[in-house]
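K.L.:
Okay, predicted coordinates and the sequence, questions at the end:
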Amino acid sequence: MRWIPVRPGRFWPTNLLRQQVFALKSALWLSRHRAEYDVLHVNGFISWVRADVNTAHFVHGGWFASRYYPFALTKGLWSAYQYVYTRANTVLERWAYRRSRAIVAVSGKVADEIRRIGIDGSRVGVIYNGVDTRAFAGARPDRAAYGLPDDAFLLLFVGDLRTPRKNLGTVLKALTKLPEHVHLAVAGYLPGSPYPDEARALGLERRVHFLGLVKTMPTLMSSVDAYVFPSRYEAMSLSLLEAMAAGLPVVTARTAGGAEIITADCGVVLDDPDDPHALAGAIGELARSRERCREMGAAARELMDQFGWAQMGAQYLALYRRLMPSSQSSAHGAPGPAAVAGPAPVATQEPL
């Protein structure tokens, strides 16, 4: 693998501007070196260049159309910026998808959203996000490493703690309706997050454990009893798959991409991500039976055997070969991968 540094510079005031500089610089480099690669693979709108494969990890148009989209031009400067960011990326991603030969959605939900923004459905297929199943299945619990109580029924939430999209607020409200022995560990970037103050206001400061960024996620996930993630919008949550690979029962919502693969044997999928009563009920059922938790966790881990990196990589390689001219494909031979410009594959399941 060859890494090409593209530096947009550190002086741009917003991510939106910084991403545009990267898109232009990367397009200039790729236009000069395009002949060196058999397949060009990008993620969404990342460069002003036509791609062979475009993997959609997020659909800004889908998030904007969601009933849970919270931002507006009239709600303050930060909200206005988020609104402009979403609208700009909605236009840019549509441009990128229309100019890509094949579009890989990381879930069926994402595929539907791409079709709804006017993209030809015949070029859209699904390769689900994958996970390092061995790393998560083989980890050992260590609550002491994170300062977590041994005697609690411990939930885990992982995600961005600075915006309401991941929906930690509803999890906190649900926790107020659950017995005292049910605790919550929260992993994510804390500076600027409103949730520590919200937890204190709800009287949960002794039951909610904010861990900050965690680099040893397999160990953390093996140390808890269940994973809770009622995200208001998600393309295909990697943390949800990792939790299942770690052998955890999961509680999520239909609005979270990934819910489509969860069966009643391994998790609970709520209709409304903002219903704390339903969320508390689902968590309470798990907290009442550790044996049921273990059974559901085992089923989740078994399901994740279908979502490993090897399966994902095989599907991407098959797609690359299909898009290559027949003479190039045969020259590479069956076992060898195509030369690819773009990110390493990060997902898999249904063939495109």
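P.N.:
Structure's in. What do you need? Residues are numbered from 1 along each chain as shown.
K.L.:
CA only for contacts and neighbour counts going forward, please
P.N.:
Noted.
K.L.:
how far away is the most centrally placed residue in the chain from Leu220?
P.N.:
The central residue of the chain, meaning the one whose C-alpha is nearest the mean C-alpha position (CA atoms, centre = their mean), is Ser237 at 3.1 Å. Using CA to CA, to the nearest Å, we find Ser237 at a distance of 17 Å from Leu220.
K.L.:
same check, this time on Ala300
P.N.:
Noted for Ala300: a distance of 17 Å to Leu220, by CA to CA.
K.L.:
Gly267 and Phe22: what is the separation?
P.N.:
From Gly267 to Phe22 the distance is 40 Å (CA to CA).
K.L.:
Of these two, give the one with the bigger neighbour count.
P.N.:
Taking other CA atoms under 10 Å, Gly267 and Phe22 do not tie; Gly267 has more neighbours (26 against 18).
K.L.:
Could you work out the end-to-end span of stretch 47-61 for me?
P.N.:
Using CA to CA, one end of stretch 47-61 lies 18 Å from the other.
K.L.:
Next up, a structure to set beside the first:
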Amino acid sequence: MRVLHAVRSDGFAGVERHVARLARAQAEQGDQVVVVGGDAAPMARTLGAAPVRLVPGATTRAVVLALLRFGPEADVVHVHMTAAEVAATVAATLLPLVGAGRRRLAPVVATRHFARPRGTGRLGPVVAAVARRRVSAQIAISTYVADAVDGPSVVVRPGFESASTTFPRSDERDPVVLVAQRLEPEKRTDAALCAFHASGLAAQGWRLDVAGDGSERGALVDLAEELDVGTSVRFLGRLDDVDALMGRASVMLAPCPVEGLGLSVLEAMANGLPVVAADAGGHVELLGGIDDVLLNPPLDAAAAGRALAVLAHAPGRRDAIAAAARSRQEDRFSPSAQAIATDRVYRAALGST
């Protein structure tokens, strides 16, 4: 299968990591894969030795031009997020006028990463109509997302494979709670700071490491000082690879109440790191049933703080959770399973055109 992925981006956050990991799994299974968009350096590191071609796609225009160039050779065009969907519609309109060889765009498959309908603001309905026009099939990264987006979706959950087959025991880890996410309002990193404060762990020598950056960083630094935990909180900025942090931390905190799935949570599961998370969104699909302490009412800092304190003082329980979570990740959320399920969607889309 010749697959062309497209995302309008020059960054490397959750969606770009998703694209790179899927492209790598597809290439390793024999597909010919081109990826348009994403920050080239971390994309290349994630792809490793997989023979995937990377093409810049920082703007919608750049994505359109890439689709015009590479689209006619693809069997499937797989777009991620609304801007890339719009680019596919524009490219499909222009291709009969400027394209050589095959003059139509391949069937378009869209992955929905966020639990909301297409389009926002005054022009939202128009943008949504343009975006969905060329989409032949739609993938949702979780049941939570599928229930929230417009149009029918096939649920294909992301896969992740840790670089290590073993992970440190609890007594070998640092007394650190880790948060790994963008510092934007919807992620509610403020709730993580409040939960760490409520846990009382700062007074016991524990530290909160915050990996990520965004518009709220300054306000969060101020909040840490207001909560009197500033000396126990490290803001590490944006990191392309947090596996090393996950291998040393003792607990991860995931406060976002609207997470489509939670790729950082999935990474933590693969790294044997217990996660205290908001009992909402895709977190439920990842962590539900492993241990009652893991999921807590969304934005309830006191409850999340109590869960952190319980796990901090129960290393044996952390080890049991880590083993159960790792087993679930390997069984249900592997890159090969994701690639196989995605291929089924592609073939259904090809059969319907």
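P.N.:
Received it, and whenever you're ready, just let me know what you need. For clarity, every value in this text was computed on a predicted model and none was experimentally measured.
K.L.:
Which residue is the nearest non-sequential neighbour of the counterpart of Arg234 of the second structure in the first structure?
P.N.:
Here Arg234 of the second structure is matched to His209 in the first structure, going by TM-score structural alignment. With sequence-adjacent residues excluded and distances taken as CA to CA, 6 or more residues apart in numbering, His209 of the first structure is closest to Ala185, at 4.7 Å.
K.L.:
Now do the SS call for the alignment partner in the second structure of the one you found.
P.N.:
Using TM-score structural alignment, the partner of Ala185 of the first structure in the second structure is Asp209. Secondary structure, DSSP: H, G, I helix; E, B strand; the rest coil: Asp209 of the second structure is strand.
K.L.:
quick one: Asp209 of the second structure and Ala224 of the second structure, what's the gap?
P.N.:
Taking CA to CA, one finds Asp209 of the second structure at 12 Å from Ala224 of the second structure.
K.L.:
Also Pro42 of the second structure?
P.N.:
For Pro42 of the second structure, the distance to Ala224 of the second structure - CA to CA - is 30 Å.
K.L.:
which residues touch the match of Ala185 of the first structure?
P.N.:
176-179, 233-236 (CA atoms under 8 Å, 6 or more residues apart in numbering).
K.L.:
quick one: stretch 285-299 of the first structure aligns where in the second structure?
P.N.:
Under TM-score structural alignment, the match for stretch 285-299 of the first structure is residues 310-324.
K.L.:
who touches that stretch?
P.N.:
169-171, 175, 250-251, 269, 272-274, 290-291.
K.L.:
From those, pick the one nearest Leu68 of the second structure.
P.N.:
Met269 (39.5 Å; CA to CA).
K.L.:
what about Ser231 of the first structure, which SS state?
P.N.:
Going by three-state DSSP: Ser231 of the first structure is coil.
K.L.:
so how far is Thr252 of the first structure from the spatially closest residue to it that is not a sequence neighbour?
P.N.:
Excluding the flanking residues, the one nearest Ser231 of the first structure by CA to CA, 6+ apart is Lys166, at 4.3 Å. Taking CA to CA as the measure, Lys166 of the first structure falls 11 Å from Thr252 of the first structure.
K.L.:
Tell me which of these two has more neighbours.
P.N.:
Set Lys166 of the first structure next to Thr252 and count neighbours by other CA under 10 Å: Thr252 wins out with 26 against 22.
K.L.:
The residue mapped onto the more buried one from the second structure: what secondary structure?
P.N.:
Mapped onto the second structure by TM-score structural alignment, Thr252 of the first structure lines up with Ala277. Of the three states, Ala277 of the second structure takes strand under three-state DSSP.
K.L.:
In this structure Ala277 of the second structure contacts Glu259, no?
P.N.:
No - if you go by CA atoms under 8 Å, Ala277 of the second structure and Glu259 don't touch, sitting 10.3 Å apart.
K.L.:
which residues in the stretch 151-300 of the first structure form helices?
P.N.:
Assigned by DSSP state H, counting those that start in this stretch, the helices in the stretch 151-300 of the first structure fall at 168-175, 195-201, 217-222, 238-245, 276-287, 290-304.
K.L.:
Those helices into CSV, with extra columns for mean neighbour count and distance to Leu28 of the first structure?
P.N.:
What follows is the helices of the stretch 151-300 of the first structure, written out as CSV (neighbours: other CA atoms under 10 Å; distance: least, CA to CA, whole Å):
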stretch, mean neighbour count, distance to Leu28 of the first structure
helix 168-175, 22, 41
helix 195-201, 15, 42
helix 217-222, 23, 38
helix 238-245, 26, 32
helix 276-287, 19, 49
helix 290-304, 20, 40
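K.L.:
among these, which is nearest Asn54 of the first structure?
P.N.:
helix 238-245 (18.4 Å).
K.L.:
Residues contacting the closest one, please?
P.N.:
The contact list for helix 238-245 of the first structure (CA under 8 Å, 6+ apart) reads 129-133, 136-137, 158, 218, 221, 227, 229, 249-250, 258, 297, 300-305.
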